[in-house]
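> No letters, just coordinates:
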C-alpha cells in the first residue's frame, strides 16, 4: 500500500483513521505506528476486502502474530487497537460484538514482581532487603554485608534468573554467613563451605535436593559474585537420598480428582496432567501460545529460560 499512490478514497479513510486515534488519546507521534499495524493486517489478506473478512480471520491473524518472540506486549496491543479501529470505520456488524478485550488481555506481560520472572535490577533500601528475604533473624547480617547482597541481586538479574531462585540463593547465603558467625564472605572459602554442607547433612538432616541447592547457591556466590572460585571443596558428608516409590494415581483417581474441580483450577490441572508442563509454565500460558490447528503448546521461558513446544491433547488423556 505504501509503495503505490493512494486514491482519494484511501486518503480520506486514513485521515479518518488518524483522527480517530487522536480522539482515543493516542499521541500524534504514535499515530503512524498504528497505521503501520493496520496496513500490515490488510496486506496479510491480499485480494480480500476488509469487510469480507470474518471474526475467525481476525482471530487467526492475532493468534499467529502472538507467536512471534520479537513482538512485545505493547506492540501487540497496538495491533489489536489498530484492527479494532479499522473495523469501527468500516462499520462491520460483527466488530461490535467481537471480543477485542480478550485479545488485549492476552497481550499483558507478567508483572515484574511475578515469582517466575527476574526483574530489572533496582537497588533496595536496607528495610527492603530485610522484607525481601522475609526472615528478621537475618536483618543485622544483611545490613552488615549489604554490598555483597546488592551485587548478588544485580548479577542474578542481569543473568535473567528467576525471582524464586534469587530468593532461595539469598536465603542460603544468609544461613551460610550466619553459620560462620557473621564473617565477611570474602574472608571465607572452600573449607567453610564444606563445613556448612556437612552441618546441613549431619545436624539438620536435610534432603539431598536441599543440600544441593545450598551448594549451588554458594558456588554461585563465590564464582560469579565474589569472583573467588571455590575450586575443590574437598570431602564432606553427603545427605542420603531416601529410596521411595513414587505415588502414581490411577486414571479413575485422576478422573475423580478433576471431577471435584471447576473453572480455572480444572483447566490448569487438566493441562498439567495432559501435557506434563510444570506448574508455573502452565500459569504463564497466554492464548497465543496455544496452536489449536496443530495441537501444540508453546512454552516460553521454561526451566533454564528455554522455550519448547509440547503436544496439546485433542481429547482428554483419560478417554484414551
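Arrived safely. None of the values given here were measured: they were computed from a predicted structure.
> For the rest of this, base every contact and every neighbour count on C-alpha atoms.
Fine.
> Strands along the stretch 201-320 of the chain, start to end?
Residue ranges of the strands in the stretch 201-320 of the chain, as given by DSSP state E, counting those that start in this stretch, are 290-291, 296-299, 308-311.
> so which of the ones you listed comes closest to residue 190?
Nearest of these to residue 190, taken as Cα to Cα: strand 308-311 at 37.4 Å.
> Can you point out the buried residues in that closest one?
When neighbours are counted by 16 or more other Cα atoms under 10 Å, no buried residue of strand 308-311 is found.
> now do stretch 97-111
For stretch 97-111, the neighbour count (16+ other Cα under 10 Å) marks 103, 104, 106, 107 as buried.
> helix or strand for the second one, which one?
Residue 104 is located in helix 100-106, with elements delineated by DSSP states H and E.
> neighbouring contacts of that helix?
The contact list for helix 100-106 (Cα atoms under 8 Å, 6 or more residues apart in numbering) reads 62, 76, 77, 80, 84, 286, 287, 288.
> For the host helix or strand of the fifth one, give me every contacting residue.
Spelled out, that is residue 84. If you go by DSSP H and E, residue 84 is part of helix 73-90. Residues from elsewhere that reach helix 73-90 (Cα under 8 Å, 6+ apart): 16-17, 20-21, 33-35, 37-38, 41, 50-51, 62, 65-66, 95-96, 100, 103-104, 107-109.
> Residue 98: what's its closest spatial neighbour, skipping adjacent residues?
residue 55 (7.1 Å; Cα to Cα, 6 or more residues apart in numbering).
> re the thing from before, let's see the ChimeraX selection covering just the buried ones among the contacts of helix 100-106.
Filtering the contacts of helix 100-106 down to the buried ones (16+ other Cα under 10 Å) takes a single ChimeraX command:
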select :62,76,77,80,84,286,287,288
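> nearest to residue 170, of the contacts of helix 100-106?
When the contacts of helix 100-106 are compared for distance to residue 170 (Cα to Cα), residue 286 wins out at 30.6 Å.
> need the contact list for that closest one.
Listed by Cα under 8 Å, 6+ apart, the contact set of residue 286 reads 106, 107.
> at 6 Å instead, please
residue 106 (Cα atoms under 6 Å, 6 or more residues apart in numbering).
> gap between it and residue 58?
17 Å (Cα to Cα, to the nearest Å).
> swap in residue 51?
In terms of Cα to Cα, residue 51 sits 11 Å off from residue 58.
> okay, pairing it with this:
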C-alpha cells in the first residue's frame, strides 16, 4: 500500500497521511479478525511512531528508525515494559501487514532504560537509575 502522493510534485500533509494510514490499519486489522479491544492501542502506537520523526516519510524509514523510537520509549518515565512491547508489536504489524515492507532486522526489546544501548546512558557511562 502506498501512503505517498501519486504525483511526486504534490506533497501530502502529515495529517492527510495519518488519515489514510488510520483507515488502512483499521481495515487490515479488522479483516484479519484481530482482537477489537487492541485496535485503538495499535493505532495509537503507529501514530506516535509517525509523529516521532514527522519529517521522514514512512517509506524511507528503516529498522534503525524503529529501533530509535523503541529506545526513545525506554527513556520515557511512565512507559512500562508492556507499553514497549505493545508499541513493538504495533510497528511490526505496520511494516509486515499494512506497508507490506517487512523490516530487514529483528527489533530489540527494551524492558527498562538500563536495557537500552549505552549510547542512551548518561555522560558518566552509568545506566540511568
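Arrived safely. None of the values given here were measured: they were computed from a predicted structure.
> about what we covered before: so which of the buried residues of stretch 97-111 of structure 1 comes closest to residue 266 of structure 1?
Closest to residue 266 of structure 1 out of these is residue 106 (19.7 Å), distances taken as Cα to Cα.
> Comparing residue 51 and residue 58 of structure 1, which residue is more hemmed in?
residue 58 (16 against 13; other Cα atoms under 10 Å).
> Aligned to that one, what sits in structure 2?
Aligning on TM-score structural alignment places residue 58 of structure 1 opposite residue 66 in structure 2.
> Which of the helices or strands spans its match?
helix 63-75.
> just residue 24 of structure 2 next, same as before
Using DSSP H and E, residue 24 of structure 2 maps to helix 14-31.
> Identify the residue of structure 2 aligned to residue 45 of structure 1.
Aligned counterpart of residue 45 of structure 1 in structure 2: residue 53 (TM-score structural alignment).
> Oops, could you answer that again for residue 16 of structure 1 instead?
Match for residue 16 of structure 1 (TM-score structural alignment): residue 24.
> can you count the residues close to the residue nearest to its match when sequence neighbours are not counted?
Closest residue to residue 24 of structure 2 apart from its sequence neighbours, by Cα to Cα, 6+ apart: residue 98 at 6.7 Å. Residue 98 of structure 2: 20 surrounding residues under other Cα under 10 Å.
> if I look at residue 117 of structure 2, how far off is residue 68 of structure 2?
Residue 117 of structure 2 is 10 Å from residue 68 of structure 2, by Cα to Cα.
> Then residue 74 of structure 2?
In this view, residue 74 of structure 2 and residue 68 of structure 2 are 10 Å apart by Cα to Cα.
> Which of the two has more residues huddled nearby?
The neighbour count for residue 74 of structure 2 versus residue 68, taken as other Cα under 10 Å, is higher for residue 74 (24 against 15).
> got the contact list for the more buried one?
112, 113.
> The helix or strand containing residue 154 of structure 1 aligns to what range in structure 2?
Here residue 154 of structure 1 sits within helix 146-158, counting by DSSP H and E. Taking TM-score structural alignment as the measure, structure 2 aligns no residues with helix 146-158 of structure 1.
> And for stretch 191-201 of structure 1?
The aligned range for stretch 191-201 of structure 1 is empty, by TM-score structural alignment.
> quick one: buried residues of that stretch?
Those would be 192, 193, 194, 195, 196, 197, 198, 199, 200, 201, for stretch 191-201 of structure 1 by 16+ other Cα under 10 Å.
> Could you identify the most distant pair in those?
So, these by Cα to Cα: farthest apart are 192 and 201, at 14.4 Å.
> what about the helices in the stretch 201-320 of structure 1?
For the stretch 201-320 of structure 1, the helices defined by DSSP state H, counting those that start in this stretch cover 208-220, 251-259, 263-275, 279-283.
> To residue 70 of structure 1, which of those helices lies closest?
Nearest to residue 70 of structure 1, of the helices of the stretch 201-320 of structure 1 and by Cα to Cα, is helix 279-283 at 19.4 Å.
> From residue 95 of structure 1, how far out is residue 104 of structure 1?
Per Cα to Cα, residue 104 of structure 1 is found 15 Å from residue 95 of structure 1.
> The residue nearest to residue 98 of structure 1: neighbouring residues, count only.
Look at residue 55 of structure 1: counted by other Cα under 10 Å, it has 13 neighbours.
> do residue 290 of structure 1 as well
For residue 290 of structure 1, using other Cα under 10 Å, the count is 22.
> The one 5 residues further on too?
Look at residue 295 of structure 1: counted by other Cα under 10 Å, it has 12 neighbours.
> Against residue 311 of structure 1, how distant is it?
6 Å.
> rewinding a little: tally up the residues packed near the match of residue 45 of structure 1, please.
Around residue 53 of structure 2 there are 13 other residues, counting by other Cα under 10 Å.
> try the one 3 residues further on
A count of neighbours around residue 56 of structure 2, defined by other Cα under 10 Å, yields 12.
> before we move on, what SS does it have?
coil (DSSP: H, G, I helix; E, B strand; the rest coil).
> List the contacts of it.
For residue 56 of structure 2, no contacting residues are found, by Cα under 6 Å, 6+ apart.
> angle of the helix holding residue 66 of structure 2 against helix 81-93?
Put simply, helix 63-75 of structure 2 runs at 160 degrees to helix 81-93, going by axes from the mean of the first three to the mean of the last three Cα atoms, to 10 degrees.
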